[in-house]
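Undergrad: got a predicted model here, sequence first, then my questions.
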Amino acid sequence: MQDQTFPWLTTLIVVPLVGAAVLWALPSALRRFARPVAVAFSLVVLALAAVATSTFDVSTAGTHQLREQTEWIPAIGASYALGVDGVGLALVLLSVVLVPLVLLAAWREHPDAPATGRAAVLGGDRIRHYMALVLVLEACMVAIFAARDVFLFYVVFEAMLIPVYFMVGAFGGLRRRYAAVKFLLFSLAGGLVMLAGVIALYLNGPGGPQGFLVENLIGTQMSTTTERLIFLAFFLAFAIKAPMWPVHTWLPDTAEQAPAGTSVLLVGVLDKVGTFGMLTLCLPLFPEASRWAAPVIIVLALISIIYGALLAIGQTDLMRLIAYTSVSHFGFIVLGIFAFTSVSIQGASFYMVNHGLSTGALFLLAGFLVARRGSQRIADFGGLQKVVPVLAGTFLVAGLSALSLPGLSTFVSEFLVLVGTFGANRPAAVVAALGVVLAALYVLLTYQRVFTGPVRDGLATTPDLSLREKVVVAPLLGLMLALGFYPAPALDLLREPAEQAMELVGVQDVEPAYTSTSTIDDGSDQ
């Protein structure tokens, strides 16, 4: 595959960085234009991504395309190497779709909003800094999903902590500093362990000026013990990022204190770096260790599914509830990856995209609710279905997507994960199916408590969704419905990468469940 003549991926990284620089450099007389400038840059990135996607050959989606490569630090074997396969492209597209919606959602937030336990009030000049940080984060998201050099991946993995830290610590709720520091400490701990793994991988690899290129490291010969230790270093960092039980505890605190838009990008996109890394680095670089660790990882994934769902049911804070649902959903994604069937891996890849859509919509709608009520406590709501029917209806659709209702996109991905897992590990699939039942409980109970019953005091005059807020939510709901009824374009993009992952990890795909039973020898061949 020849490298691209036009650097599409670099352009998608540079444009939002330029946008952030423009926002920070705006003279005081022009700072009132910060919002439209930020949105304009994000829409340019979206348009460029659409054009780049039109050059992507879906028939070879298992290979990296839109490739760019140049020497970066040849003395240590680091290259500036970019490229995306079907999974990477899908996550890049998810990122560039969510960013303009997040910027539009933050458009009206202002500093004299009522105190709510979250000081995500970004009015005046502060909104300029917040939107600039969102654009910086967008550049990091594109870079990490496109990185084909392990060292470059690690650098971006750590660099993206900086904008998130300030987006939480400077613009979050009353306990924003605690949440930001906890997020940073967990992430830095995982990154430090991963750095040891990156160094060990290079020392055991082919070396040279391109010694960190993923394709050069695939098939590296190393002892069983060494491979397993390096795998664990990478996997721990990715498990924290995902997040998986028991290293998930930073997420509820961060989601509770962060602005809604920050939570959308953090949970909807950045946490996918963990599962993306498992799929695109752990499996191909450490195939034996991946097979060795799979039984334990599947158990941890099942615990995440059930534990996250049960904790979500018991939450009294709306943002923490959505965070715990994500712990459960990431359990499904990890289960699909380590079940080692092409169907389950394809479902897990599709789940990454669909989770970003459904959870992004839930966080945005929850943010609209909190802005109207001035509280995140579920008990402070009630009866809103009569007052804000459009908000109630859109929240219900997003919630039904989170519980994987047929006709919505998450159903397709969750079904593929369960069917693929059932073919390889029936007990795990049965346990995971319980998460579907629990999801119905935490979604429907929350809707009942917030939107049904008598209207609580102070809510009778609550305004419904404005035109801007409808514009924010409509694309997400539209994509859920479109991919729910016609998922073929996304599945075509993800099918070959799943088959490629199976080949690299060295596992034979299982036969359909109905053909896997033992054949009874009736003596007819005697």
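TA: In hand now; what should we look at?
Undergrad: please count neighbours and contacts with C-alpha atoms only from this point.
TA: Will do.
Undergrad: so which residues of this protein form strands?
TA: For the chain, the strands defined by DSSP state E cover 65-73, 78-84.
Undergrad: most packed of those strands?
TA: Per residue and on average, the most neighbours among the strands of the chain fall to strand 78-84, with a mean of 24 (mean count of other C-alpha atoms under 10 Å).
Undergrad: neighbours around Gly274, how many?
TA: Other residues within reach of Gly274, judged by other C-alpha atoms under 10 Å, total 24.
Undergrad: and it, how far is that from Leu405?
TA: For Gly274, the distance to Leu405 (C-alpha to C-alpha, to the nearest Å) stands at 26 Å.
Undergrad: my read: Ala20 touches Ala132, true?
TA: Yes: look at Ala20 against Ala132 with C-alpha atoms under 8 Å: they come within range, at 4.2 Å.
Undergrad: shared neighbours of these two, anything?
TA: With contacts defined as C-alpha atoms under 8 Å, 6 or more residues apart in numbering, the residues shared by Ala20 and Ala132 are Ala38.
Undergrad: the strands of the chain: which one's closest to Phe451?
TA: Of all these, the one in closest proximity to Phe451, counting by C-alpha to C-alpha, is strand 78-84 (42.3 Å).
Undergrad: can you list the residues that contact that closest one?
TA: Identification of contacts with strand 78-84 by C-alpha under 8 Å, 6+ apart yields 9-10, 63-73, 143, 145-149, 151-152, 209-213.
Undergrad: before we move on, what about stretch 179-193?
TA: Contacts made with stretch 179-193 from outside it, assessed by C-alpha under 8 Å, 6+ apart, are listed as 154, 157-158, 161, 165-166, 168-169, 233-234, 236-238, 240-241, 250-251, 253-254, 257.
Undergrad: with stretch 416-423 instead?
TA: Counting contacts by C-alpha under 8 Å, 6+ apart, the residues outside stretch 416-423 that touch it are 332-333, 335-336, 339-348, 428-430, 432-433, 510-513.
Undergrad: next, the one to line up against it:
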Amino acid sequence: MLLALLILLLMAGGIASGFLARVSHAACRWLALITVTIAFAIIVSVWIDEGLSMTQTDSWLRDLYIPWIPSFGIAFHLAMDGLSLLMLALTFFLGILAVLVSWKEIQYRVGFFHFNLLWVVAGITGVFLTMDLFLFYFFWEVMLIPMYFLIGIWGHENKQYAAYKFFIFTQASGLLMLLSILALYFIHGEQTGIYSFDYFSILGTTLSPETGRWLMFGFLIAFIVKLPVVPLHTWLPDAHTEAPTAGSLLLAGLLLKTGAYGLIRFVLPIFPEASASIAPVAMLLGVVGILYGAMQAYSQTDFKRLVAYTSVSHMGFIMLGVFAFNELAMQGVVMQMITHGISTGALFVIAGVLYERIHTRDILRMGGMWKKVPFMGTVAMIFVMASLGLPGLGNFVAEFMTLIGAWQANKLFTIIATAGLVFATAYSLRIMQKVFLGKNIEGHSMTDLSLREKFILVPLCVVIIWLGLFPQQVINAARPTVANSMHAKNHTAIHQEAQTNHVKYTSAFTLEKGGSHEHE
């Protein structure tokens, strides 16, 4: 029941924090922090229990199958593999920092804020764990609505516009995914006589090329809007710019990764032929995103909007790598999901810290701050260097693996994408020049990072350096999932394994009454 406990813990913690705020805002914050910390400790313990080297070939580490609405084939089916483990570790790590970064920033409706924050994290946790498509859509919506409130209530000047835009884009694309899920449900039921939303059963569904292509587009649009991919990216800069610092941290670090996760977990394995047929177009969109996002980032004067466009550029590498259809590129994608969450999340934290002190995000009104805040400047330099792909930091490993893998699929697109690294250098160095170097035009007087802020940013520095120097543990953890995703074209073998697993889950549930267990 460990997997269900994670979700229930976060939801219960959110509700309790909301009520506790009526008594004490400090107690509400501490409860939220303790809740996410416990969830993080659970995931770390699982990782240690499985062995930090993660050298086993079995991709599934934990599994829970509880029939929910059997008459409709809906089950509370949660499972964790190496990819899920990595994403949950990132989720709870950034969740802790999101609570800390909002400690002083959020001063009104504190209980409702922490309720929404923990429910966003709970929804993301469900997305990374669920193996039932109906339940997947449920958690997809759970993480959407609280984020809408985080932006719309605690955001900046144009928060309502940004919140509405975020909601409309993600909700509309999510409805297309729901239609595809229902179509798969009925097609599978007609073929087998068993109507089920179970992921492993759906994998064995035989689809005609035309049907597979249309159903794939339902999933694909939902995921590339959340990623986001140009030209469906326009909600992201507005949402990031207007969101509170914790909202931007969760958006950049986690919500965008659910789109990448969906591509790896659902689009490629369920629709392998349809995915292969659109691979050149998808890789082209990735290359366009890399270049367009980088050029837009360089032209921005709003610090948060600049960092938002760097996300558009970095997410282009994910599209390029996923549809390169080889394991090296896919490993680069997994690394990019993690390293981008760390580095870009840290830049949003720095933007928030600066805004608290000088009450502006305009980089043209900044400058010469290194002498006043040397510790902050040093930390910012680390993450700016990570963003441009400096060797020794995690982003370099991610982008290098992605490009080497993409080279095997399309040399022209890879060459063009590599030019994006030059633009990344330009916008990254512009951040340092405009914010921390040059002259202090406005005469801002400010203090360096507080102990709480150091406690947020220093661990991020340690992680991004560790990922750059010792990436093998992440690569080992993701390897079984990546291999399964790449070899999903053998529908017969997948179908046989899915049926075996499904019987095993049901039998185990009968014997153990819903207890968690491992399977191969």
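TA: Thanks, I have it. Since we're looking at a predicted model, the values are computed, not measured.
Undergrad: got the strands of the first structure as a markdown table, with distance to Ala361 of the first structure columns?
TA: Putting these into a markdown table (distance: least, C-alpha to C-alpha, whole Å) gives the following:
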| stretch | distance to Ala361 of the first structure |
| --- | --- |
| strand 65-73 | 30 |
| strand 78-84 | 26 |
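Undergrad: so for stretch 294-310 of the first structure, what gets flagged as buried?
TA: Across stretch 294-310 of the first structure, burial judged by 16 or more other C-alpha atoms under 10 Å covers 294-295, 297-298, 300-310.
Undergrad: so how far is that stretch from its chain's centroid?
TA: 18 Å (C-alpha atoms, centre = their mean, to the nearest Å).
Undergrad: give me the mean distance between that stretch and the second structure.
TA: Overlaying the second structure shows stretch 294-310 of the first structure at a mean distance of 0.6 Å from the equivalent residues (mean C-alpha distance after the TM-score superposition for the first structure).
Undergrad: related to what we said a few turns ago, tell me the buried residues within the contacts of stretch 416-423 of the first structure.
TA: Of the contacts of stretch 416-423 of the first structure, these count as buried by 16+ other C-alpha under 10 Å: 332-333, 335-336, 339-348, 428-429, 432-433, 510.
Undergrad: which ones among these lie within helices?
TA: 332-333, 335-336, 342-348, 428-429, 432-433 (DSSP state H).
Undergrad: let me know how buried the residue opposite Thr262 of the first structure in the second structure once aligned is, in neighbour terms.
TA: With TM-score structural alignment as the criterion, the equivalent of Thr262 of the first structure in the second structure is Gly247. For Gly247 of the second structure, the neighbour count with other C-alpha under 10 Å is 25.
Undergrad: and Gly247 of the second structure, how far from Ala163 of the second structure?
TA: 11 Å.
Undergrad: now for the two: what residues contact both?
TA: The contact lists of Gly247 of the second structure and Ala163 share Ile151, where a contact means C-alpha under 8 Å, 6+ apart.
Undergrad: skipping its backbone neighbours, what lies nearest the aligned residue in the second structure for Val136 of the first structure in space?
TA: Taking TM-score structural alignment for the superposition, Val136 of the first structure sits opposite Trp119 in the second structure. Ranked by C-alpha to C-alpha, 6 or more residues apart in numbering and with sequence neighbours excluded, the top spatial neighbour of Trp119 of the second structure is Met11, at 5.7 Å.
Undergrad: might you report the residue contacts of the one you found?
TA: For Met11 of the second structure, the contacting residues are 118-119, 122, taking C-alpha under 8 Å, 6+ apart as the criterion.
Undergrad: give the contact list for the aligned residue in the first structure for Gly262 of the second structure.
TA: Taking TM-score structural alignment as the alignment basis, one finds that Gly262 of the second structure is matched in the first structure by Gly277. The neighbourhood of Gly277 of the first structure, defined by C-alpha under 8 Å, 6+ apart, consists of Phe238.
Undergrad: can you check which part of the second structure stretch 229-239 of the first structure sits on?
TA: Going by TM-score structural alignment: stretch 229-239 of the first structure matches residues 214-224.
Undergrad: then stretch 90-98 of the first structure?
TA: The aligned range for stretch 90-98 of the first structure in the second structure is 86-94, by TM-score structural alignment.
Undergrad: residues near the alignment partner in the second structure of Ala75 of the first structure, how many?
TA: Across the two structures, Ala75 of the first structure finds its equivalent in Ser71 of the second structure, going by TM-score structural alignment. By the other C-alpha under 10 Å criterion, the neighbourhood of Ser71 of the second structure contains 9 residues.
Undergrad: picking that back up, name the member of the contacts of Met11 of the second structure with the most neighbours.
TA: For the contacts of Met11 of the second structure, neighbours were counted by other C-alpha under 10 Å; the highest total belongs to Leu118, with 29 neighbours.
Undergrad: grab the nearest non-local neighbour of Thr359 of the first structure.
TA: Of all residues beyond its chain neighbours, the one nearest Thr359 of the first structure is Gly268 (6.2 Å), with distances taken as C-alpha to C-alpha, 6+ apart.
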